[in-house]
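1. Coordinates for the following, if possible.
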Amino acid sequence: MDLERELAHLPRPSEKRLALRVSPAAERAIRKGHPWLFDQAIRQQSHNGRPGDLAVIFDRKKRFLAIGLYDPASPIRVRILARGKPTQIDADWFLYRVETAVDKRLSLLQTNTTGYRLVHGENDGLPGLVIDRYGETVVLKLYTTAWVPHLRDVMPAISKIVQPKRMVLRLSRFVQRQEDDLFGLYDGQLWGQPVRNTGVRFLENGLYFEADVVRGQKTGFFLDQRDNRVRVEKLAADKRVLNVFAYTGGFSLYAARGGAKEVVSLDISQPALANAMRNFRLNRANEAVAAANHELLVGDAFLSMKQLIANKRRFEMMIIDPPAFAKRQDEVERALIAYGRLVRLGLKLLRPGGILVIASCSSRVSAEQFFELVNKTALGMGRPLQEIKRTGHALDHPIAFPEGVYLKCLFAMAS
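-> Okay, here's the model as predicted:
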């Protein structure tokens, strides 16, 4: 990949840094390590800036407080890169940050795993940037156009450390709308070797998967549930398993390898379930996977679960891993109602003594709210839960600030 030539058209950030003075509350938050400065917290600004310009934040005594990436289109006006002392943000700095993040994940390579998160945004000191690895493919996802002027430093750093055969760029919906600040970059853009129509192949704990890194959800796969998939495998022997919101069948495949005699993958997306079927075929050399009866069910989760209840289908394990129901604070109440509905439907399908696995990836819903709701709902149905384990984030999805917490999952036995 000749990244220098491919990225030469991208702008560089202005050599003139922005100078900002902020509110006392923002100053305290930054000192404590918070990675965001919101627009309403800015009290003084030296001049207008462009996305990706470096902004230096000073405290009330005009001392250096922090430096970060400026984004005039986002309410998160500055994403903090360094704090405490003046720092030179350049290619060497980005190389060091990426190397540090990669080193934290080295132990995953000992688990026969080649698909994992290399950089978890704010939590690895690179706010607004996610980097995932799928074998010989690296996917970058931008959540702010402030990264565009710095790709000429970041992408060569990744290429030097990981040496992938290809790199793919994914853009959040917010970023895709900022067309004038993308300079021709687009969601799904690829550098290096082409991708097969079925996606790129990688290993997770010895299982083969294919991910659609160009068009799939997130960066192509839900890497954050890896550890919970292992826990499902250990509990699935001889069980009939229903995997709701199955996507490409990650939980389903682990359950099959764990000895489940029947696995039903339910999802509204036909292409996702087709991918799930391919993932099973990729692992047919495993006797347990080959022996499992894998059924695909296309449909809305709530309606399909009602139909399964009406058809008197019952299971010994229920896996419910829905998408984020609450992306804003005003959606939390509706999200809790939806989780409650899923618990009730799931327990109606779950045999006494069966295992309920239910997760939430909504950061606006706290772990306390979620676990309390699940237990209260089950108790209200006369199906109290005996908790097996509460889980959170995996090693490659570290948490460095409160708003970074989003994933929680409950494993429980239903009476």
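2. only C-alpha atoms for contact and neighbour calcs from this point on.
-> Fine.
3. what residues are up against Arg196?
-> Contact analysis of Arg196 by CA atoms under 8 Å, 6 or more residues apart in numbering lists nothing.
4. list the contacts for the most far-flung residue of the chain relative to its centre?
-> Computed with CA atoms, centre = their mean, the residue of the chain farthest from its C-alpha average is Lys61, at 39.1 Å. Counting by CA under 8 Å, 6+ apart, Lys61 makes contact with nothing.
5. Name the residues of the longest helix seen in the chain that come out as buried.
-> Assignment by DSSP state H gives helix 332-349 as the longest helix of the chain. Using 16 or more other CA atoms under 10 Å as the test for burial, helix 332-349 gives 332, 335-336, 339-340, 342-349.
6. Over to stretch 209-220?
-> Buried residues in stretch 209-220 (16+ other CA under 10 Å): 209-214, 216, 218-220.
7. what about it, start to end distance?
-> Taking CA to CA, to the nearest Å as the measure, stretch 209-220 stretches 11 Å from start to finish.
8. Give me the residues contacting that stretch.
-> 132, 134, 139-141, 168-170, 187-189, 198-203, 221, 275, 278-279, 282.
9. Of the residues you listed, keep whichever come out buried.
-> Buried among those by 16+ other CA under 10 Å: 132, 134, 139-141, 168-170, 187-188, 199-203, 221, 275, 278-279, 282.
10. Just the ones of those residues in strands?
-> Within those, residues falling in strands by DSSP state E are 132, 134, 139-141, 168-170, 200-203.
11. show me where the stretch 51-200 of the chain has strands.
-> Listed in chain order, the strands found in the stretch 51-200 of the chain under DSSP state E, counting those that start in this stretch are 54-58, 64-70, 76-83, 115-120, 129-134, 137-142, 166-171, 189-192, 200-204.
12. Following up with a second sequence; could you model it the same way so I can compare the two?
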Amino acid sequence: MTTSLANLPVVGERRLAVKVTADALRQIRGGSPWLYDGSITSLNHEGAAGDLAVVFDDRRKFAAIGLWDPTSPIRVKMLHVGSPTTIDATWWHHRLAEALERRSALEADPGTTAYRCIHGENDGLPGLVVDRYDTTLVVKLYSPAWFPHLQIVVDQLLALVGPERVVLRLSRAVASGETFGLADGDTIFGPAPNQPVFFRERGLTLEADVVHGQKTGHFLDQRDNRALVRGMAAGADVLDVFASTGGFSVSAAAGGAASVHLIDQSEPALQTARRNLEHNHRIAEVRRCAVHTTTGDAFHVLADLARKGEQFDIVIVDPPAFASNRAAVPRALAAYGRLTRLALAVVRRGGTLVQASCSSRVGSDEFVEAVLNAADSVGADVIETRRTGHAVDHPIGFEFGAYLKAVFLTVRSGPTRS
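-> Predicted structure coming up:
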């Protein structure tokens, strides 16, 4: 059943007039998509979530405009900086069309029908994510400021993309507040999906639970790294740690891996991974690949595999984010180092460790340094052969927009000490 958007709030007629500190104004003009509450020096009246907030400079001239969010320390999500502009249907159309144009190469590839259409702040739309799974669009809101604008965004997406359906996902913070009759997983256009949604990634068939799955149903950001693993997997025994729904394992199997062993603490995710492998049994290499799965804590399972003397040619370690803020970075780096040491204990001589991080607070250099230091601490001889970042559909649009990084290491010899 399709859920109506009729109860959504409307944007107030009066614009909020916001004055900010000189430092905040410099940051906004420098590309920051966020204005924090502590940087606001005056406000002409109280506003509701989603009201348009105009930032003025010290000479009372227009500087920027964004969405007001009274529920968040990031009080204004910036939409436009510079000369005055009107945020209307034409503006929304152009902003969304610009984002889609950046993905034109993916849109033209019949072998890949799933990708990120809107990447939040990095596409100039803070707090809004739109992922495409073939004929299904998933709109995810990370701020209630988007509710008053949801109808016009959906209307423009229908005009630009022409999907069969649109599914709404809400972050935990948004879902815990006023949602105007909407719930996480509601279909807000077209027929509700009565089964997983199918899509293609570089010719492989995969499924996504766009209603209940993590994020929007699949981790689209690792597409390029999965392709790299596919290219090196021929004849290899592959260990996929934090496997989730099996994207890396399916790619490795299609690349001719002799075996794939998937580890994840979620049994439902591993069930999806097994189905994703089955969806590709038309490929001879996938049919021949031996599949093993283990449900459990990755740290514990890795240690157990090492005790048993298990060895693999390729080990992929792609954990969830470990650092939600800068204060958590030291603990996150320690966790990455621990994973490196555990993973190296099960990599064969001459094999490859692929280790990734999706913690935006952890920089690429400090992540790789933590991995290399961990390898050195146990006497492993490794060579960094490749370092990767964001795919084209996950652009980096501002200073802190980067989050994904991965390092590929050739292991010339494993640990010599524990």
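13. Leu95 of the first structure -> the second structure?
-> Aligned counterpart of Leu95 of the first structure in the second structure: His93 (TM-score structural alignment).
14. so what's its match closest to, chain neighbours aside?
-> Spatially, and ignoring its direct neighbours in sequence, His93 of the second structure is nearest to Gln156 (5.8 Å; CA to CA, 6 or more residues apart in numbering).
15. Enumerate every residue touching the one you found.
-> Gln156 of the second structure touches 89, 92-93, 96, counting by CA under 8 Å, 6+ apart.
16. Likewise for Gly50 of the second structure?
-> Contacts of Gly50 of the second structure by CA under 8 Å, 6+ apart are 11, 67-69, 144-149.
17. and in the first structure, which of those remain?
-> Retained in the first structure (both residues aligned by TM-score structural alignment, their matches' CA atoms under 8 Å) from the contacts of Gly50 of the second structure: 11, 67-69, 144-149.
18. And those residues, which of them are buried?
-> Using 16+ other CA under 10 Å, the buried ones in these are 11, 67-69, 144-149.
19. check which helix or strand covers the nearest residue in space to Leu345 of the first structure that is not next to it in sequence.
-> Excluding the flanking residues, the one nearest Leu345 of the first structure by CA to CA, 6+ apart is Met305, at 6.5 Å. Element membership for Met305 of the first structure, per DSSP states H and E: helix 301-310.
20. mind listing the helices for the stretch 101-250 of the second structure?
-> Secondary structure of the stretch 101-250 of the second structure (DSSP state H, counting those that start in this stretch): helices at 104-107, 150-161, 172-175, 223-232, 247-254.
21. Show me what Ile396 of the second structure aligns to in the first structure.
-> In the first structure, Ile396 of the second structure lines up with Ile399, judged by TM-score structural alignment.
22. Which residue is the nearest non-sequential neighbour of its match?
-> Asn123 (5.4 Å).
23. Number of residues surrounding the residue mapped onto Leu253 of the first structure from the second structure?
-> In the second structure, the residue matched to Leu253 of the first structure (TM-score structural alignment) is Val250. Neighbours of Val250 of the second structure under the rule other CA atoms under 10 Å: 26.
24. Nearest spatial neighbour of Val250 of the second structure, chain-adjacent residues omitted?
-> Using CA to CA, 6+ apart, the nearest residue to Val250 of the second structure is Leu277, at 5.6 Å.
25. Distance check, that neighbour against Met232 of the second structure.
-> 18 Å.
26. Which of those two has more residues huddled nearby?
-> Taking neighbours as other CA under 10 Å, Leu277 of the second structure and Met232 compare with Leu277 leading, 25 against 16.
27. and the gap between the more buried one and Ala284 of the second structure?
-> 12 Å.
28. for Lys19 of the second structure, same thing?
-> 64 Å.
29. what do we get in the first structure for Lys77 of the second structure?
-> Per TM-score structural alignment, Lys77 of the second structure is aligned with Arg79.
30. residues contacting its match?
-> Arg79 of the first structure touches 35-37, 68-70, 127-128, counting by CA under 8 Å, 6+ apart.
31. okay, stretch 363-381 of the first structure sits on what stretch of the second structure?
-> So stretch 363-381 of the first structure sits over residues 360-378 in the second structure, by TM-score structural alignment.
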